[in-house]
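could you look at this predicted model? Sequence included:
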Amino acid sequence: MTEPLLTAPPEATRPVRLGIHGAPHLASGIITAAGHDPQDVEFVPYDVAEPFRPLREHTADIMIVKYALREADIALSRPVAFDGRALIVAADHPLADRATVSVEEAARYDAFSCPGDFPPYVWDEVVPPRTPAGTPVRRVHPMTTVEGMVGILSTTRAVHLSFRSLEAILPPHIRAVPVHDLPPAPVTLAWLRDAPLHPKAAALVADAERGAERSTR
C-alpha cells in the first residue's frame, strides 16, 4: 500500500462501508477481484457536490475515487481498476449512434461544470477545460445528481464526458458512447489519513491492490 493504515479495534459484525457514486458494479468488480464477498460490503452513496462528506463524517470507511487527489486529510491506495471514458448523450443526439467518439467532437456541444465542493483539479480530468487540440470545452450546465444530468441531456444537445461504468444505470433514452482519445481513469480507494480504519476495510484495500497487480501480470 502507498500509505500505512491505522487499524481500529475489531468490529467483526459490521460490514465495510464503501462510498460510491453512480453505478455499483465497478465497486462490485473491485471487491470480487480482491477475493471478498460483496455481501460483506455496504455501499454508501455520496453526493458528487460533497464527495468526501461520508469519509469526514465517518459514515463511510473507504470510498472509490478516480484520478489523483490532493486532499491533505485523505490517503489513497494504488490503482485498483481503470474506468474507460464515455460520452453520455441523449439517444437522439447526433453522436449517440457512433461506435466511438472523439473528445474533439464532444467539444462542439455544451458540457457540465464542476459541482459544489468537488475538487476542480479532478474535474479538469473528468471534463477537461480544453481538448488536446486546444478547443475550449464549454462547461456550462450544472452537475447535481445523475437524475438531474439525465434531465438536462434529455432536453438539450448537452453532453457529459464521463465513464463507461455509468452506462449500467442510465435509462434507455440515454446512451454512453466510448471516447477513444481520452485514457481510462485510474480508480483508487481512499480513506481518512489519520483515522483508525476498520480492519475489514484495511484488508479490502490491501487485497484490492494485490488483485489489481495480478490482473496486470
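Happy to help now that I have it.

C-alpha from now on. contacts and neighbour counts both.
OK.

helices or strands next to the lengthiest helix in the chain in the packing?
Assignment by DSSP state H gives helix 199-215 as the longest helix of the chain. In this structure, helix 199-215 packs against strand 16-20, helix 25-33, with contacts taken as 3 or more Cα pairs under 8 Å, 6 or more residues apart in numbering; DSSP states H and E.

and of these, who's closest to Leu204?
For the helices and strands packed on helix 199-215, the distance to Leu204 is smallest for helix 25-33, at 7.3 Å, taking Cα to Cα.

which other helices and strands contact the lengthiest strand in the chain?
As assigned by DSSP state E, the longest strand anywhere in the chain is strand 185-192. For strand 185-192, the helices and strands in contact under the criterion 3+ Cα pairs under 8 Å, 6+ apart are helix 53-56, strand 62-66, strand 74-76, strand 81-83.

as JSON lines, these with distance to Val127 would be great.
Formatted as JSON lines, the entries for the helices and strands packed on strand 185-192 read as follows, by distance: least, Cα to Cα, whole Å:
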{"stretch": "helix 53-56", "distance to Val127": "22"}
{"stretch": "strand 62-66", "distance to Val127": "13"}
{"stretch": "strand 74-76", "distance to Val127": "22"}
{"stretch": "strand 81-83", "distance to Val127": "14"}
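
looking at the ones you listed, which is buried most?
Between the helices and strands packed on strand 185-192, the one whose residues have the most neighbours on average, counting mean count of other Cα atoms under 10 Å, is strand 62-66 (a mean of 23).

touching that strand from outside, list them.
The list of residues contacting strand 62-66 from outside it, by Cα atoms under 8 Å, 6 or more residues apart in numbering, reads 17-21, 27, 55, 185-192, 201.

residues contacting the residue nearest to His36 when sequence neighbours are not counted?
Leaving aside its sequence neighbours, His36 sits nearest to Leu204 (Cα to Cα, 6 or more residues apart in numbering; 7.2 Å). With contacts defined as Cα under 8 Å, 6+ apart, the neighbours of Leu204 are Ile31, Ala34, His36.

just list the residues touching the first one, thanks.
Spelled out, that is Ile31. Ile31 is in contact with Asp37, Pro38, Leu204, Ala208, counting by Cα under 8 Å, 6+ apart.

of these, which is the nearest to Arg130?
Nearest to Arg130 among the contacts of Ile31 is Ala208, at 33.5 Å by Cα to Cα.

now do that closest one against Val150, distance only.
Taking Cα to Cα, to the nearest Å as the measure, Ala208 falls 32 Å from Val150.

these two: who's more crowded?
A side-by-side neighbour count of Ala208 and Val150, using other Cα atoms under 10 Å, places Ala208 first with 27 against 19.

pasting the second one now:
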Amino acid sequence: MERQEIEAFLTLAEELHFGRTAERLGLAQGRVSQIIKKVERTIGAPLFERTSRRVTLTPIGRQLRDGLLPGHRQIQRAVAEARVAARGLTGTLRAGYSAPWCAEILIAAADLLHVRNPAAQVQVTEVQLYDPLGPLRAGALDLQLTELPIDEPDVTVGPVVFSAPRALIVPVGHPFAERASVSLEDYAAEPMITVGGGAVPAYWHEHHYPSATPSGRAVPRGPVATYWHEILPLVSSGKGVSPTCLWAAPYFAHPGIVHVPLDDAPPIEYGILWPTARDTPAVRAFADLIRQAAARRTDHSSGQ
C-alpha cells in the first residue's frame, strides 16, 4: 500500500464519513472513493460497509486498521520530531501571557512541543498589563500571547490567534447587574476603572478603555489600578465599572461583582508577539503550536 492509500484508509476508518475524510485530506470525495476501492482490490475483500446513511468497518477493515495504526502513528511522530529539530526548537523557550486563558493555551502548546521533542522546554510567565511589552523588550521573554492591538516598530505581531467576547464588570446591586447585556453607550453612565502605567501604549489603552462612546459621549474616569486584580475590589466597593473579557467571569469570581456581556462591542483579539530582532525558527515553530492549541481550545469553548 502506498502512503496516500494508508492515510485515506485510516482517515476514513476514523471519520466513517467520505465527505469529512475528503475535507481532511484535501481531496475530492470521488478521489477518496477511488483510493478506497483500490485498497479493497489490493486486500481482496471489502473494508467498509456503505449504506445511504452510514459507513462502518468490516471485520477485515478493523483488522487492517488495528495493524496499520501503531506504525502510522510512529512514522508521524518521527516526522514531527524531525521537523521540530530542523526548526531549532531545543532548549528552553520563555513565553508570556496576560490572562489565564492565554496561559492555558501556552501550556497546551508546550505539551504538544514536549510530545514532539522531549528535549525542548517552555517556561510560562505572566505579563502585567501596566507594562505589556517590558519583559519582551528586556529579553526576559521570547514571545507572548496577549491582547491586541500592538503596533510597535520593534515587535512582530503574528495573526490573530483567537477572539473572545467583551463584558462589563459592575457591582452587585447596580442597575446594570440586572440586565442581560449592556452596550458601549452605557460606558458614559459610570466612572470607568482602568489599568494604567507609563508603559501602556496610548492606542492600546484607548482601544480597551475608550474615552468616549461610539456616539461621542465622554466616558468618566474612575480610579487607575496598577494591577488588573486591583480592579475587582474597586468595582465591588462601588468606585466604578470596568470592561474585561467575558471569559474572565469563571476565573475571577469575586464577591460583590457581576460580569455583564456587552452586546455591541467587537471581540477582544489575542495574538502572538515576539521581538523583531529575535525572530528565530524556534519562535515561529512554537507560534505554530500555539495556534494549534488555541484552535482546539476555542473549538471546545465555542458553546460557552
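That came through, no problem. What you are looking at is a predicted structure, and each value in this text was computed from that prediction instead of being measured.

TM-score of the superposed pair?
Comparison of the two superposed chains (TM-score structural alignment, normalised by the length of structure 1) gives a TM-score of 0.80, and 205 aligned residues with a Cα RMSD of 3.0 Å.

CSV please, covering the helices and strands packed on helix 199-215 of structure 1 and showing distance to Glu42 of structure 1.
Formatted as CSV, those follow (distance: least, Cα to Cα, whole Å):
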stretch, distance to Glu42 of structure 1
strand 16-20, 5
helix 25-33, 11
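
for Ala81 of structure 1, find the nearest of those.
So among those, helix 25-33 is nearest, using Cα to Cα, at 7.0 Å.

against structure 2, where does the longest strand of structure 1 fall?
Counting by TM-score structural alignment, strand 185-192 of structure 1 lines up with residues 268-275 of structure 2.

buried ones in the matching stretch, by neighbour count?
Buried positions in stretch 268-275 of structure 2, judged by neighbour count with 16 or more other Cα atoms under 10 Å: Ile268, Glu269, Tyr270, Gly271, Ile272, Leu273, Trp274, Pro275.

can you give me the helices in the stretch 151-300 of structure 2?
Applying DSSP state H, counting those that start in this stretch to the stretch 151-300 of structure 2 gives helices spanning 202-208, 231-236, 248-251, 281-301.

whereabouts in structure 1 does the third one align?
Aligned using TM-score structural alignment, helix 248-251 of structure 2 spans residues 166-169 in structure 1.

returning to that earlier point: got TSV for the helices of the stretch 151-300 of structure 2, with distance to Asp186 of structure 2 too?
Below are the helices of the stretch 151-300 of structure 2 laid out as TSV (distance: least, Cα to Cα, whole Å):
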stretch	distance to Asp186 of structure 2
helix 202-208	15
helix 231-236	16
helix 248-251	20
helix 281-301	28
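
any idea how far apart the tips of stretch 138-153 of structure 2 sit?
By Cα to Cα, one end of stretch 138-153 of structure 2 lies 15 Å from the other end.

that one corresponds to what range in structure 1?
Stretch 138-153 of structure 2 covers residues 57-72 of structure 1 once aligned (TM-score structural alignment).

can you give me the offset of the matching stretch from its chain's centre?
Taking Cα atoms, centre = their mean, to the nearest Å, the mean C-alpha location of stretch 57-72 of structure 1 is offset from the chain mean by 11 Å.

swap in stretch 258-265 of structure 2?
The mean C-alpha position of stretch 258-265 of structure 2 is separated from the chain mean by 21 Å, Cα atoms, centre = their mean.

ends of that stretch, what's the gap?
Where stretch 258-265 of structure 2 begins and where it ends lie 18 Å apart, using Cα to Cα.

if we can go back for a sec, right, so the helices and strands packed on helix 199-215 of structure 1: which one is the most enclosed?
Burial among these, expressed as mean neighbours by mean count of other Cα under 10 Å, is greatest for strand 16-20, which shows a mean of 24.

by contact count, what packs against that strand?
Contact analysis of strand 16-20 of structure 1 by 3+ Cα pairs under 8 Å, 6+ apart lists strand 41-45, strand 62-66, helix 199-215 as its packing neighbours.

quick one: Tyr101 of structure 2 from Ser163 of structure 2, how far?
Actually, residue 101 of structure 2 is Trp. It isn't Tyr. 11 Å.

hang on, the earlier thing: pick the one among the contacts of Ile31 of structure 1 closest to Thr155 of structure 1.
Comparing these against Thr155 of structure 1 with Cα to Cα places Pro38 closest, at 36.7 Å.

closest one to Phe112 of structure 1 among the helices and strands packed on helix 199-215 of structure 1?
For those, the distance to Phe112 of structure 1 is smallest for strand 16-20, at 20.1 Å, taking Cα to Cα.

pull the distance from that closest one to the chain's centre.
What separates the centre of strand 16-20 of structure 1 from the centre of its chain is 13 Å, taken as Cα atoms, centre = their mean.

ok, stretch 10-20 of structure 1 next?
On the basis of Cα atoms, centre = their mean, stretch 10-20 of structure 1 is displaced by 20 Å from the centre of the chain it belongs to.

same deal with stretch 275-289 of structure 2?
That offset, for stretch 275-289 of structure 2, works out to 17 Å (Cα atoms, centre = their mean).

likewise for stretch 128-148 of structure 1?
Once both centres are worked out by Cα atoms, centre = their mean, stretch 128-148 of structure 1 turns out to sit 16 Å from its chain's centre.

ends of it, what's the gap?
End-to-end distance of stretch 128-148 of structure 1: 21 Å, with Cα to Cα as the criterion.

circling back: which of the helices of the stretch 151-300 of structure 2 sits most buried?
Among the helices of the stretch 151-300 of structure 2 - counting mean count of other Cα under 10 Å - the highest mean neighbour count belongs to helix 231-236, which has a mean of 21.

structure 1: matching residues for that one?
Aligning helix 231-236 of structure 2 against structure 1 (TM-score structural alignment) gives residues 149-154.

mean per-residue distance, the matching stretch to structure 2?
In the superposition with structure 2, the average deviation recorded for stretch 149-154 of structure 1 is 1.3 Å (mean Cα distance after the TM-score superposition for structure 1).

ok, residues contacting that stretch?
Contacts for stretch 149-154 of structure 1 (Cα under 8 Å, 6+ apart): Val89, Ala90, His141, Met143, Ala158, Val159, His173, Ile174.

separate out the buried members of those residues.
Among the contacts of stretch 149-154 of structure 1, those classed as buried by neighbour count (16+ other Cα under 10 Å) are Val89, Ala90, His141, Met143, Ala158, Val159, Ile174.
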